[in-house]
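Asks: Dropping the sequence and predicted coords here.
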Amino acid sequence: MSLDRYGVLKGRVLDHRREPDDDTPHYQILIDGDGSARAAVNVLSSGQESDPKMSELLYVAVEDFQHPILADLEKLKDGYTELDRKPGGLALDYIRGSLFDRTDLRALPAHEPGEDNDLADVLDHYVTRAQANNGSRIYAFGEPWSAEKEADKIFRFKPGRGIHNIHMNQGNAGRFKGDNGVWQDGALLFHFPAADRWVAIFLAFQSQKWHTDDRTGGALPDVPQARPGGQPAEGEPDQRLRIVGALVNAVGASPEDESVTLINTTTESVDLAGWAIADRDQHQVSLPARTLAAGETIRIPLIPPVALGNHGGTITLLDAVGLKVDGVAYTAADATEEGRTVVF
């Protein structure tokens, strides 16, 4: 199963509200797209965890977000756009889309006395900035709900409608297992054209798992799992084997001699047999069956159908059992100059 629908709501921020503390408080945003709509953003989980601290959401705010989806995202008309849940388009996937480093996620309480110390304060910072600038746009990714007969319960516009599930939507267990899916994660993106800057906010629940099935989005069994914001669990792939460079726009006509450079930052040798590199469309090329010594680098030539498009893309490093070890993204601007290696 998965979300019933998935897409992105684009528009101007008109207003916002903090909900009082209850079992599932939300941060509410009034958006003017093709009419009024409400984005309901979770700032606390359902409260069923035995440890109240585990109810706190994980978040990361990427202040200068750069990703190949942005060029096409900006071209969307205001309003809701349904998205295909597949790689290579505008759909988001926290694991497969190389959007951010999962270890940057941090837990924050929903509401705390004082300033700049809770998740609502974080959202306030960017939402109020967008609200003050008519030229800015918010992009809320998630699951829409259809027009209601009644007025919206928060902002009272009619008919009520909006978007929710603006968070990671895979790796769930229990009663939320039915929401699992790939390429359907939620997020908030803000575009401030005057400053030529994008900001992205990604949210996840501490109960969600990071290594998920490529088809169902469910947590993989028999795989050591850390929560999305944690360091690798014992036995989990160590992310210290990194992608450090890529020759995206090689000299010459297509198909070009593209390549990806890896470095082993660990203190031990790594057997690369069975490892692979995946492009934005999830095409894969196998790494050579050899050992990479501590501190050693290796340049991996890419073979079609694997390709690094000059309009931006992602590169993912997968271990011998197909788990993500590292991932990076590059933009069209990075690929402008022929023969130049992009450094990550």
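Replies: Thanks, I have the structure now. Residues are numbered from 1 along each chain as shown.
Asks: CA atoms for contacts and neighbours, from now on please.
Replies: Will do.
Asks: Run through the residues that contact Val13.
Replies: 29-32, 127, 130-131, 137-138 (C-alpha atoms under 8 Å, 6 or more residues apart in numbering).
Asks: Just the ones of those in helices?
Replies: Of the contacts of Val13, the ones assigned to helices by DSSP state H are 127, 130-131.
Asks: could you flag which of the contacts of Val13 are buried?
Replies: Buried members of the contacts of Val13, counted by 16 or more other C-alpha atoms under 10 Å: 29-32, 127, 130-131, 137-138.
Asks: Of the residues you listed, which is the nearest to Gly327?
Replies: Checking the buried ones among the contacts of Val13 against Gly327 with C-alpha to C-alpha, the nearest one is Ile138 at 25.6 Å.
Asks: before we move on, back to that, let's have the contacts of Val13 in CSV, adding distance to Ala246.
Replies: Output for the contacts of Val13, formatted as CSV (distance: C-alpha to C-alpha, whole Å):
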residue, distance to Ala246
Ile29, 39
Leu30, 41
Ile31, 39
Asp32, 40
Val127, 36
Ala130, 35
Gln131, 39
Arg137, 32
Ile138, 32
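Asks: And those, which is closest to Arg38?
Replies: Looking across those and measuring by C-alpha to C-alpha, the closest to Arg38 is Leu30, at 4.8 Å.
Asks: Let me know whether the closest one touches Arg18 as I believe.
Replies: No - here Leu30 does not reach Arg18: they are 11.7 Å apart, not a contact under C-alpha atoms under 8 Å.
Asks: next, the one to line up against it:
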Amino acid sequence: NDQQVIMGWTSEEDNLGPQRGWQGCHTLPRTIFLSDDGYELRSRPIEALKTLRNETSHRHFTDVVLDTNIPFEPVPDVKGNQVEIVINWQFPMYQNLDFGLIVLSTPDGQQRTSIGITSRNNTSVMMNSDLPGWDYLSVPQITQWSDCQIACSKDNKCQAWTYVQDREINNNCFLKSGVPLLTSNSVCTSGVKQREAGEQIVWVYMDRSLSQRNPDAAHEPIHAPIWLQPSTINTEWILELDIFIDHSVIEIFEPYGGRLALTGHVYPEEENANTFAVYVNEPATAQGHIIINTLDIWNLNTIWTERHKFF
């Protein structure tokens, strides 16, 4: 059917490859396509992956409202570490939010991986905030954050900026070719170059800080920004994620628009790290709700029709 299909390679992110006897694996096959305006190359999982779903294991949840701070709320009657998850989130526009789904978790949540969404009410100027990474230029002769913002607005390559107030001139304003994940930093002021009126940037992330005990495995977050566009019928954002977990590999997609694809490794040591949960670190204000419109989880069948012994 004239699909353009690609596969990538994901390397291991720990120090135990020699003990396992292999190093890395292919990513899921993805179909690639152009955005409607023809300027962006996008991707989504191929449709044939749906044939791996074990329909007898299917669990379906609807209209789950998350109105308060929730550290760890288990999803009932479902476990697994070889699964597909399709989750449709609804959340308010232009608020400070942080929420998501916990996977590969022990029942007590001590070992877990979080797949979340974070947003800010205003990303044009964010006090006490850093956007670490993607630096391509240190702008000279900058003495205040507003001049750093202006420098970014005049540079076509710049997507974001950070001004560091305790650095000397010529080493305090950094222009960025991408939009890194926001972090707190009392000496920084940062901002994102804004796009069309009404659009809002949010970050989708994979938090691996508690994914494994091994200090030589990757613990830093994986993340990607995504711009959401308002419509005449919605007063809140809708964002659907398609998540595939195969034991130590997690892949996250935005299936309809194809604007997001994240791949990362985690290495939970606990055999019972197969629980799912939801969390809210920053809830919505009284003017809105964080809602799971739909949550579907399937165990996935293996692709192997028979086992082969290679050694």
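Replies: Done, it's in. These figures come from a predicted structure and were not determined experimentally.
Asks: Kindly provide the TM-score of these chains.
Replies: Aligned and superposed, the two chains score 0.30 in TM-score terms (TM-score structural alignment, normalised by the length of the second structure); 144 aligned residues with a C-alpha RMSD of 5.8 Å.
Asks: rewinding a little: taking the contacts of Val13 of the first structure together, which two end up most distant?
Replies: Asp32 and Val127 (13.3 Å).
Asks: Check whether Ser146 of the second structure sits in a helix, strand or coil.
Replies: For Ser146 of the second structure, the assignment made with DSSP: H, G, I helix; E, B strand; the rest coil gives helix.
Asks: Based on its surroundings, how many neighbours for it?
Replies: For Ser146 of the second structure, the number of neighbouring residues by other C-alpha atoms under 10 Å comes to 15.
Asks: For it, give its distance to Leu175 of the second structure.
Replies: 13 Å (C-alpha to C-alpha, to the nearest Å).
Asks: ok but Ala151 of the second structure is inside a strand, no?
Replies: No - counting by three-state DSSP, Ala151 of the second structure falls outside a strand, being helix.
Asks: burial of it, as a residue count?
Replies: Other residues close to Ala151 of the second structure by other C-alpha under 10 Å number 17.
Asks: And His125 of the first structure, by the same measure?
Replies: 11.
Asks: would you list every one of the strands in the stretch 101-250 of the second structure?
Replies: With strands called from DSSP state E, counting those that start in this stretch, the stretch 101-250 of the second structure shows them at 113-119, 126-130, 135-138, 160-164, 173-176, 183-192, 200-207, 222-228, 236-246, 249-253.
Asks: Tabulate the ones you listed in TSV, adding columns for mean neighbour count and distance to Gln90 of the second structure.
Replies: Listed next are the strands of the stretch 101-250 of the second structure as TSV, based on neighbours: other C-alpha atoms under 10 Å; distance: least, C-alpha to C-alpha, whole Å:
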stretch	mean neighbour count	distance to Gln90 of the second structure
strand 113-119	23	11
strand 126-130	19	24
strand 135-138	16	32
strand 160-164	29	26
strand 173-176	27	30
strand 183-192	19	23
strand 200-207	21	13
strand 222-228	17	12
strand 236-246	19	5
strand 249-253	22	17
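Asks: Adding distance to Ile150 of the second structure, write those strands out as JSON lines.
Replies: As requested, the strands of the stretch 101-250 of the second structure are exported to JSON lines (distance: least, C-alpha to C-alpha, whole Å):
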{"stretch": "strand 113-119", "distance to Ile150 of the second structure": "23"}
{"stretch": "strand 126-130", "distance to Ile150 of the second structure": "15"}
{"stretch": "strand 135-138", "distance to Ile150 of the second structure": "14"}
{"stretch": "strand 160-164", "distance to Ile150 of the second structure": "10"}
{"stretch": "strand 173-176", "distance to Ile150 of the second structure": "11"}
{"stretch": "strand 183-192", "distance to Ile150 of the second structure": "11"}
{"stretch": "strand 200-207", "distance to Ile150 of the second structure": "19"}
{"stretch": "strand 222-228", "distance to Ile150 of the second structure": "22"}
{"stretch": "strand 236-246", "distance to Ile150 of the second structure": "29"}
{"stretch": "strand 249-253", "distance to Ile150 of the second structure": "34"}
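Asks: Which neighbouring elements make contact with the helix or strand Asp296 of the second structure falls within?
Replies: Element membership for Asp296 of the second structure (DSSP states H and E) is strand 290-299. Applying 3 or more C-alpha pairs under 8 Å, 6 or more residues apart in numbering; DSSP states H and E, we find strand 290-299 of the second structure packed against strand 59-66, strand 82-92.
Asks: Can you tell me which of those strands is packed in deepest?
Replies: strand 82-92 (a mean of 21; mean count of other C-alpha atoms under 10 Å).
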